[in-house]
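> model this:
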Amino acid sequence: MKVTFLGTNGWYDTVTGNTCSVLVQSAEYDIVFDAGNGIAKADRYITQKKPVYLFLSHFHIDHIAGLHTLCKFRLRKGLKIFSLPGSSALLDTFVNEPFTVPLAQLPFPAEAAELEEGIHQLPFPVECRPLVHPAPCFGYRVELDGKVVTYCTDTGVCDNAVRLGRDADLLITECGLKPGEESPLWPHLNPQDAIRIAREAHARRLALVHFGAEVYRTLDDRRAVQEQFEEEFPGLIVSTDDLTIEI
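So this is what the prediction gives:
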């Protein structure tokens, strides 16, 4: 199974990367977490031979801005979009005139649905739980090809992040804050928080994504995190745009 970090910035695009989107490629499905501007690069990697499932964590613009690029794709096996309860009206407003091409007019089959908190079979197992964030936000856990991948952004430290990450082969969390920084009124994680969640969950690997664009201004800022914490959590992945790993 391959995981490609299409966009790794939080908030807005900079020279360090596009806003958040992660592609997980299994034997039978292409899974995309979030649709920041990085999703526009997905056609460099997807094969068109598998159905595509897109999971939206929440509706802050840096996680949905790339939806306007869906019309460039030719997904012959179709696209299914999933988001949290009560979000259908938001999605229908944003992916519609006058902002972009409506789902019904895309050049491939596309449909959208809401997911309640809990475990679903889509047909692969998916668990979704609310995270701690000013806007309603879901974290996701998927099981594919005998592997577990968990995606948690945006969030502060919370029990559901640990629950979703339990024994995951890859736990992907945000890293909006610099080491030691806190943001109680706008919950996000720093590297120590992310490592704490991964340890409590007994996740095998941890990948950091969603680096605050106003905080991590250069890739050297991210490399400093790698150097500081790779011994503390062996196998730590400090993501950059277009990085592909195998799990």
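> make it CA atoms for all contacts and neighbour counts henceforth
Fine.
> do a quick rundown of the helices in the chain.
Along the chain, the stretches classed as helices by DSSP state H are 88-94, 159-165, 191-201, 219-229.
> highest mean neighbour count out of these?
Between the helices of the chain, the one whose residues have the most neighbours on average, counting mean count of other Cα atoms under 10 Å, is helix 159-165 (a mean of 23).
> and that one, what other elements does it pack with?
Based on contacts counted as 3 or more Cα pairs under 8 Å, 6 or more residues apart in numbering; DSSP states H and E, the elements that helix 159-165 packs against are strand 125-130, strand 138-144, strand 147-152, helix 191-201.
> next up, for comparison:
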Amino acid sequence: MKLTIIGYWGGYPKKNAASSGYLLEHDGFHLLIDCGSGVLAKLQNKLEPEDIDAVLISHYHPDHIADIGVLQHARLIQGFLGKEFPALPIYGHHYNQNEFTKLTYKEITKGFAYDPNGVLKVGPFQVTFIKTDHPVPCYAMRIEADGKVLVYTADSSFKEEFIEFSKDADLLLCECNLYGNQNGKPAGHMNSIEAGRFAKRAAVKQLVLTHLPHYGNLSDLVHEASAEYTGIISLAEEFQTITL
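Next up is the predicted model:
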């Protein structure tokens, strides 16, 4: 598996950047995980919109879905220009029917509801889910292919069930919207110390902090997390690529 970080800001994209969006590739299959504001513009540095094979959505906050509409129009326009491709499957939960219905657009994209209690097979990937602690229904994902495991927390405060769900993952892509002295529980977000402790207890091989705050010294997040977790830690960066 190869992960490329397209956007990593929490809430809204900073200037010339993007909020949540991650490209996961394996065996020639291109899976876009979340599609927040600015993701489509940034994605085109790596992949054309018509070359995406599937999209997987954690929840329906704008910083995770804002560019779904422009992705749909990009594929529509490319169709007008003569390119042929099947309807793009977009997988999301059905607990917000108003937003779920928007995943289907003409014959361009088709929304599919995943079963959070089941296993979703998308191309070469096998995905299981766990509900996060967030103000709206949101699902973390454990994505497996050829014996490698990526866990993406999406948005959540820490919950004990994450430990077993993420056990021994090759990569933990963990939200870290707050610094160690802040309590993220009311907002449904994790701080740096919680992220580090999570990585340590789950015995993951690598930790990437994402969904980052717009203030403060971001390197402090790594320093604070490293007080708990002594493995490889990095901040998410635009176009950062990690091969598992």
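> and residue 244 of structure 1, which of the helices and strands packed on helix 159-165 of structure 1 is closest to it?
When those are compared by Cα to Cα, strand 147-152 sits nearest residue 244 of structure 1, at 14.4 Å.
> show me the residue at the heart of structure 1, geometrically.
Centroid-nearest residue in structure 1, with Cα atoms, centre = their mean: residue 33, separated by 3.8 Å.
> so what's that one up against?
Counting by Cα atoms under 8 Å, 6 or more residues apart in numbering, residue 33 of structure 1 makes contact with 21-23, 54-57, 151.
> related to what we said a few turns ago, including distance to residue 178 of structure 1, could the helices of structure 1 go into JSON lines?
As requested, those are exported to JSON lines (distance: least, Cα to Cα, whole Å):
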{"stretch": "helix 88-94", "distance to residue 178 of structure 1": "32"}
{"stretch": "helix 159-165", "distance to residue 178 of structure 1": "19"}
{"stretch": "helix 191-201", "distance to residue 178 of structure 1": "7"}
{"stretch": "helix 219-229", "distance to residue 178 of structure 1": "8"}
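> select, out of those, the one closest to residue 67 of structure 1.
Distances from residue 67 of structure 1 to each of the helices of structure 1 were compared using Cα to Cα; the minimum, 8.4 Å, belongs to helix 88-94.
> ok, residues contacting the closest one?
The contact list for helix 88-94 of structure 1, computed with Cα under 8 Å, 6+ apart, reads 59, 100, 102, 112-114.
> restricted to strands, list these.
112-114 (DSSP state E).
> let's have these in TSV, adding neighbour count and distance to residue 202 of structure 1.
Formatted as TSV, the entries for these read as follows, by neighbours: other Cα atoms under 10 Å; distance: Cα to Cα, whole Å:
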residue	neighbour count	distance to residue 202 of structure 1
112	16	33
113	14	31
114	15	29
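> kindly reformat these as TSV containing distance to residue 246 of structure 1.
Compiled in TSV, those are given as follows (distance: Cα to Cα, whole Å):
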residue	distance to residue 246 of structure 1
112	29
113	29
114	30
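> which member of those is positioned nearest residue 15 of structure 1?
Out of those, the member with the shortest distance to residue 15 of structure 1 (by Cα to Cα) is residue 112, at 32.2 Å.
> which residue packs closest to the closest one, ignoring adjacent ones?
Residue nearest to residue 112 of structure 1 in three dimensions, not counting chain neighbours: residue 81, with 4.5 Å by Cα to Cα, 6 or more residues apart in numbering.
> correct me, but that neighbour touches residue 53?
Yes - under the criterion of Cα atoms under 8 Å, residue 81 of structure 1 makes contact with residue 53 at 6.0 Å.
> have a look at these two and say which one is more surrounded.
residue 53 (22 against 18; other Cα atoms under 10 Å).
> contacting residues for that one?
Counting by Cα under 8 Å, 6+ apart, residue 53 of structure 1 makes contact with 29-32, 79-82.
> need the max-distance pair from these.
The largest separation in those, counting by Cα to Cα, is between 29 and 82 at 14.7 Å.
> those strands in structure 2, which residues are they?
Taking DSSP E as the test, the strands found in structure 2 are 2-7, 21-26, 29-35, 54-56, 88-92, 109-113, 119-122, 125-131, 139-145, 148-152, 171-175, 206-210, 232-235, 241-243.
> what's the closest of these to residue 161 of structure 2?
The closest of these to residue 161 of structure 2 is strand 125-131. By Cα to Cα, the value is 8.3 Å.
> between strand 29-35 and that closest one, find me the angle.
In this structure, strand 125-131 of structure 2 runs at an angle of 20 degrees to strand 29-35, with axes from the mean of the first three to the mean of the last three Cα atoms, to 10 degrees as the basis.
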